[in-house]
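> Sequence and predicted model, in that order:
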Amino acid sequence: MVWNKEAECMNKEAKKELQLKRLQETVKLAYENVPFYTKKLDDAGVKPEDIKTLEDIEKIPFTTKDDLRAAYPFGLFAVPDDEIVEIHSSSGTTGKPTVSGYTKHDLDVWAEITARGLDMAGAKKNYIIQNAYGYGLFTGGFGIHHGGYKFGATVVPISAGNTARQLQIMKDFQCDILTCTPSYAMYLGESLEKAGIGIDEINLKAGIFGAEMWTEEMRQKIEASLGIKALNIYGLTEIMGPGVAQECMEQDGIHISDDHFYPEIINPKTGETLGFDEKGELVLTTLTREGMPILRFRTKDITSLMSGDCACGRTTVRMRRITGRSDDMLKIRGVMVFPSQIEKALLTVEGISPNYLIIVTRPEILDEVEVKVEASRELFSDEMKEMEKVEKRIVDAIRGETGLRVDVTLCEPESLPRSEGKAVRVIDERNFD
């Protein structure tokens, strides 16, 4: 079953015609109603009528997160205030938050794309969805909620946190689908075992996990601990929220709702547009958004668009899982490293928990990296000699994946901070002033 067969299985030529029509309408909307885009396009010598083909999108300047911060709070809205019916915002932990405004039409689109995602996860109308994404200004909880309402399933808006209550609801309500961050899903799996609740006592069939990067190895551990199929969902506040893209049960790439969002991959250093299967930075343009149209937004997320078709029958373009961000690469002793590479290495080593923390310092001239990892209960109660062997295996695994020699510290089980939202994995204490 496909939720919206007409849109999700559309002939590719028809899709291109629809994308071009919607792109032209979006550029016109932004140019005529958002002073920021009026100036941006005028400065680039581009008028809405210059967009005659999809390739002409490359004439349009990029939009960055700094642009959105400069427009705080409502400088990018394209409709009168009384047409904005919902507002969300990023946390603003690294500066001014970015604000996202939605019209009733935008919420309908958001509900549509997340309903597609629930269908990809195998949902049925009698399913119970345990929505453990945070509600509030964060888009996660409401995005899934809107989609569940449109789909017709039962949504339990439990939000993030209160793990004991999560497990009780999971067991008592016999929930079918879990939605939350992958790091919290991992923690719920650990807590399930600790509480003495067997997989046979719950009814979960699938999980929809996003809002942070995670590896294939982490997926396998989540699937084993919860007895589910774990699927990747992608979204961002600036564009819409969760549901911009999601994996289907084939787990072979993340389907982008490309009738609503036009994807590009660029070289993050030069801005040059790259082709299918070439790795670079994802750029997204909204095609149907009324309240806040966004043109060529640089997401900073590193991925590639996949060529070929998915076995599920959907023709929407797919992207590979996010492997890092162009702005969270760590340059350590001249080597560029993504935290996800270290996570991948850690998850190949037996006897440790997937909870870790990377601490980067520069005490004198050279960078130093310490990776703190929780040992399993069995390993922590074992002899020191055995722990030293595991530490060496971790060091070798990280060196094999990244080429870097790091210090590894095995910590007591459950001693590192847990996150109910996005996990904090890196602390960079270097002073670059």
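Looks like it came in fine.
> When you work out contacts or count neighbours from here on, use the C-alpha atoms and nothing else.
Will do.
> immediately after the strand ranked longest in the chain, which helix or strand?
The residue-count maximum for a strand in the chain (DSSP state E) belongs to strand 352-361. Downstream of strand 352-361, the first helix or strand assigned by DSSP states H and E is strand 368-375.
> Not counting that next one itself, show me its contacts.
For strand 368-375, the external contacting residues (C-alpha atoms under 8 Å, 6 or more residues apart in numbering) are 332, 351-362, 406-416.
> And stretch 181-189, by the same measure?
By C-alpha under 8 Å, 6+ apart, stretch 181-189 touches 133, 163, 167, 209-212, 214, 219, 221-222, 225-226, 418-423.
> Buried among these? Need that as a selection in PyMOL.
Entered in PyMOL, the line below selects the buried ones among the contacts of stretch 181-189, by 16 or more other C-alpha atoms under 10 Å:
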select buried, resi 133+163+167+209+210+211+212+214+219+221+222+225+226+420+421+422+423
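> So which of the contacts of stretch 181-189 sit within strands?
Among the contacts of stretch 181-189, the members falling in strands (DSSP E) are Phe209.
> For Arg399, give me its contacts.
Arg405, Val406.
> cool, the one 5 residues further on as well?
By C-alpha under 8 Å, 6+ apart, the contact list for Leu404 reads Val335, Ile398.
> I'd assumed it was in a helix, is it?
No. Under DSSP: H, G, I helix; E, B strand; the rest coil, Leu404 sits outside any helix and is assigned coil.
> From Gln341, how far off is it?
Distance, Leu404 to Gln341, by C-alpha to C-alpha, to the nearest Å: 11 Å.
> now swap in Glu6 and tell me
39 Å.
> this is the comparison structure:
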Amino acid sequence: MIWDERSECMSRDEMRELQGRRLRHTVERVYHNVPFYRKKMHELGLEPGDIQGIEDLSKLPFTTKQDLRENYPFGLAAIPMSQIVRLHASSGTTGKPVVVGYSRKDLRTWSEVVARALYSYGVDNHDFIQVAYGYGLFTGGMGLHYGAEKVGAAVIPISGGNTKKQIQIMKDFGSTALACTPSYALYIAESMQEMGIKREDLKLRVGIFGAEPWTENMRKEIEESLNIKAMDIYGLSEIIGPGVAYDCEMKNGLHINEDHFVPEIINPETCEVLPYGSKGELVFTTITKEGMPLLRYRTRDLTVLKDGECECGRTLVRMEKILGRSDDMIIIRGVNVFPSQVESVLLEMGETKPHYMLFVDRVNNLDILEVWVEVDEVFFSDQIRKLESLTKKIKHNIESTLGIGIKLKLVEPKTIERSEGKAKRLIDRRVL
């Protein structure tokens, strides 16, 4: 079903009973079929019968990305490889990639959860959806593709890159929905201006953006520049891909498809489970996956979970937008810094371009943070006093937000390299 009212609007008691039943089945399967989990459970003195319901979830062991890499490629498969019909892998920058295998049932589940998201955005069989996420081993393109087909939309599988062609296809085909990273959406808007194509020349009305952290201010920037409603979709390859959680029209947190993926928030230092409303690291347990189910997977994403019925009528637990990833976090002179904090400051000001870079160096044993920010050309051709005033203002606002001093460099438009996928915002040059 596309609109699954029973699953998306069930009571908390009903959801916990469903999750408990599915968790028991999952634990039984991985204990008998995945040596890694059987060993982990033995180390904790656990057997499948010790897990009676969802309230026992915290007894189970955590799984980390390192565990997945150490079991590369198929060590975590819970079914024979003859029953795996699709393989995806993350593109990690270090070590071996993380491999994910899907059964036919897993692919149906994946299509369904993405379709739920698209339904909540108002996408249906009258839409032309341009999928500009990468296809291939990355889960973004294929995930949105099959979810869009499930809702009956016409899919334009253009993948990422070749921005001028993207815009031309968008105009000629009458694309009504765009799926890509939020940073690429802004790059498309910038390129449209250079090509002399106005937003009114397109039929776009909705964007499905994810795969990297982005702020509410960036949402406003995209909506204004493309004249669309910008909707958030969250997922990660290890859990299933996009479709783990999604915005609704209220834009008050992303609904987690918790009949398939059970969320927890933990303290990333102590691993203590935290109550709803607490900020911490997001952990997921998959309770319907057949191919490679995961117990208590540490995502490294930082967010807040909140329960209670949403104004849209859904009762699914919601997660706030991702603040950042704990492994993207940089510590500078004892202060935790996330690139998204800088982005938020710049977009609130409105006098800069939404393009920036952070450079971290260590000079004489002292960490130095340099921030490059693009500004309009007018500031470089105008009085030097105005440029100095803007520099002082931006520097003050960023320092007030981060709580540390920075070096600021204002650069002309196009100085910072554009990304057609995930934007790289940080270069750490320290030898640590």
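Arrived safely, thanks for sending. As the structure is a prediction and not an experimental result, all values here were calculated from the model.
> Any idea what the TM-score is?
For this chain pair, the superposition-based TM-score is 0.98 by TM-score structural alignment, normalised by the length of structure 2; 432 aligned residues with a C-alpha RMSD of 1.2 Å.
> picking that back up, helices and strands around the longest strand of structure 1, which ones?
Here strand 352-361 of structure 1 touches helix 339-346, strand 368-375, strand 426-428, going by 3 or more C-alpha pairs under 8 Å, 6 or more residues apart in numbering; DSSP states H and E.
> Kindly reformat those as a markdown table and extend each row with distance to Arg289 of structure 1 and mean neighbour count.
Listed next are these as a markdown table, based on distance: least, C-alpha to C-alpha, whole Å; neighbours: other C-alpha atoms under 10 Å:
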| stretch | distance to Arg289 of structure 1 | mean neighbour count |
| --- | --- | --- |
| helix 339-346 | 32 | 20 |
| strand 368-375 | 43 | 20 |
| strand 426-428 | 34 | 13 |
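> Would you format those as a markdown table with distance to Leu295 of structure 1 included?
Converted to a markdown table, these look like this (distance: least, C-alpha to C-alpha, whole Å):
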| stretch | distance to Leu295 of structure 1 |
| --- | --- |
| helix 339-346 | 29 |
| strand 368-375 | 39 |
| strand 426-428 | 31 |
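> what about those, which gets the closest to Ala30 of structure 1?
Closest approach to Ala30 of structure 1 among those is made by helix 339-346 (36.2 Å; C-alpha to C-alpha).
> what span of structure 2 lines up against the closest one?
Under TM-score structural alignment, the match for helix 339-346 of structure 1 in structure 2 covers residues 339-346.
> With structure 1 overlaid, report how far the matching stretch is off on average.
Aligned to structure 1 and superposed, stretch 339-346 of structure 2 gives a mean residue distance of 1.3 Å (mean C-alpha distance after the TM-score superposition for structure 1).
> Among the contacts of stretch 181-189 of structure 1, name the ones in helices.
Counting by DSSP state H, the part of the contacts of stretch 181-189 of structure 1 found in helices is Thr163, Leu167, Arg219, Lys221, Ile222, Ser225, Leu226.
> Which of those residues sits closest to Val317 of structure 1?
For these, the residue nearest Val317 of structure 1 by C-alpha to C-alpha is Arg219; the value is 22.2 Å.
> The closest one and Ala230 touch, don't they?
Yes. Judged on C-alpha atoms under 8 Å, Arg219 of structure 1 makes contact with Ala230 at a distance of 6.2 Å.
> what sits in contact with each of these two?
Here Arg219 of structure 1 and Ala230 share no contacting residue, scored by C-alpha under 8 Å, 6+ apart.
> so where do the helices sit in the stretch 151-300 of structure 1?
163-172, 182-194, 216-226 (DSSP state H, counting those that start in this stretch).
> buried stuff in the shortest one?
Read that as helix 163-172 of structure 1. Across helix 163-172 of structure 1, burial judged by 16+ other C-alpha under 10 Å covers Thr163, Gln166, Leu167, Ile169, Met170, Lys171.
> got it, and stretch 323-338 of structure 2?
For stretch 323-338 of structure 2, a neighbour-count test (16+ other C-alpha under 10 Å) marks Leu323, Gly324, Arg325, Ser326, Met329, Ile330, Ile332, Val337, Phe338 as buried.
> just stretch 251-268 of structure 2 next, same as before
Buried positions in stretch 251-268 of structure 2, judged by neighbour count with 16+ other C-alpha under 10 Å: 251, 253-266, 268.
> whereabouts in structure 1 does that stretch align?
Using TM-score structural alignment, stretch 251-268 of structure 2 corresponds to residues 251-268 of structure 1.
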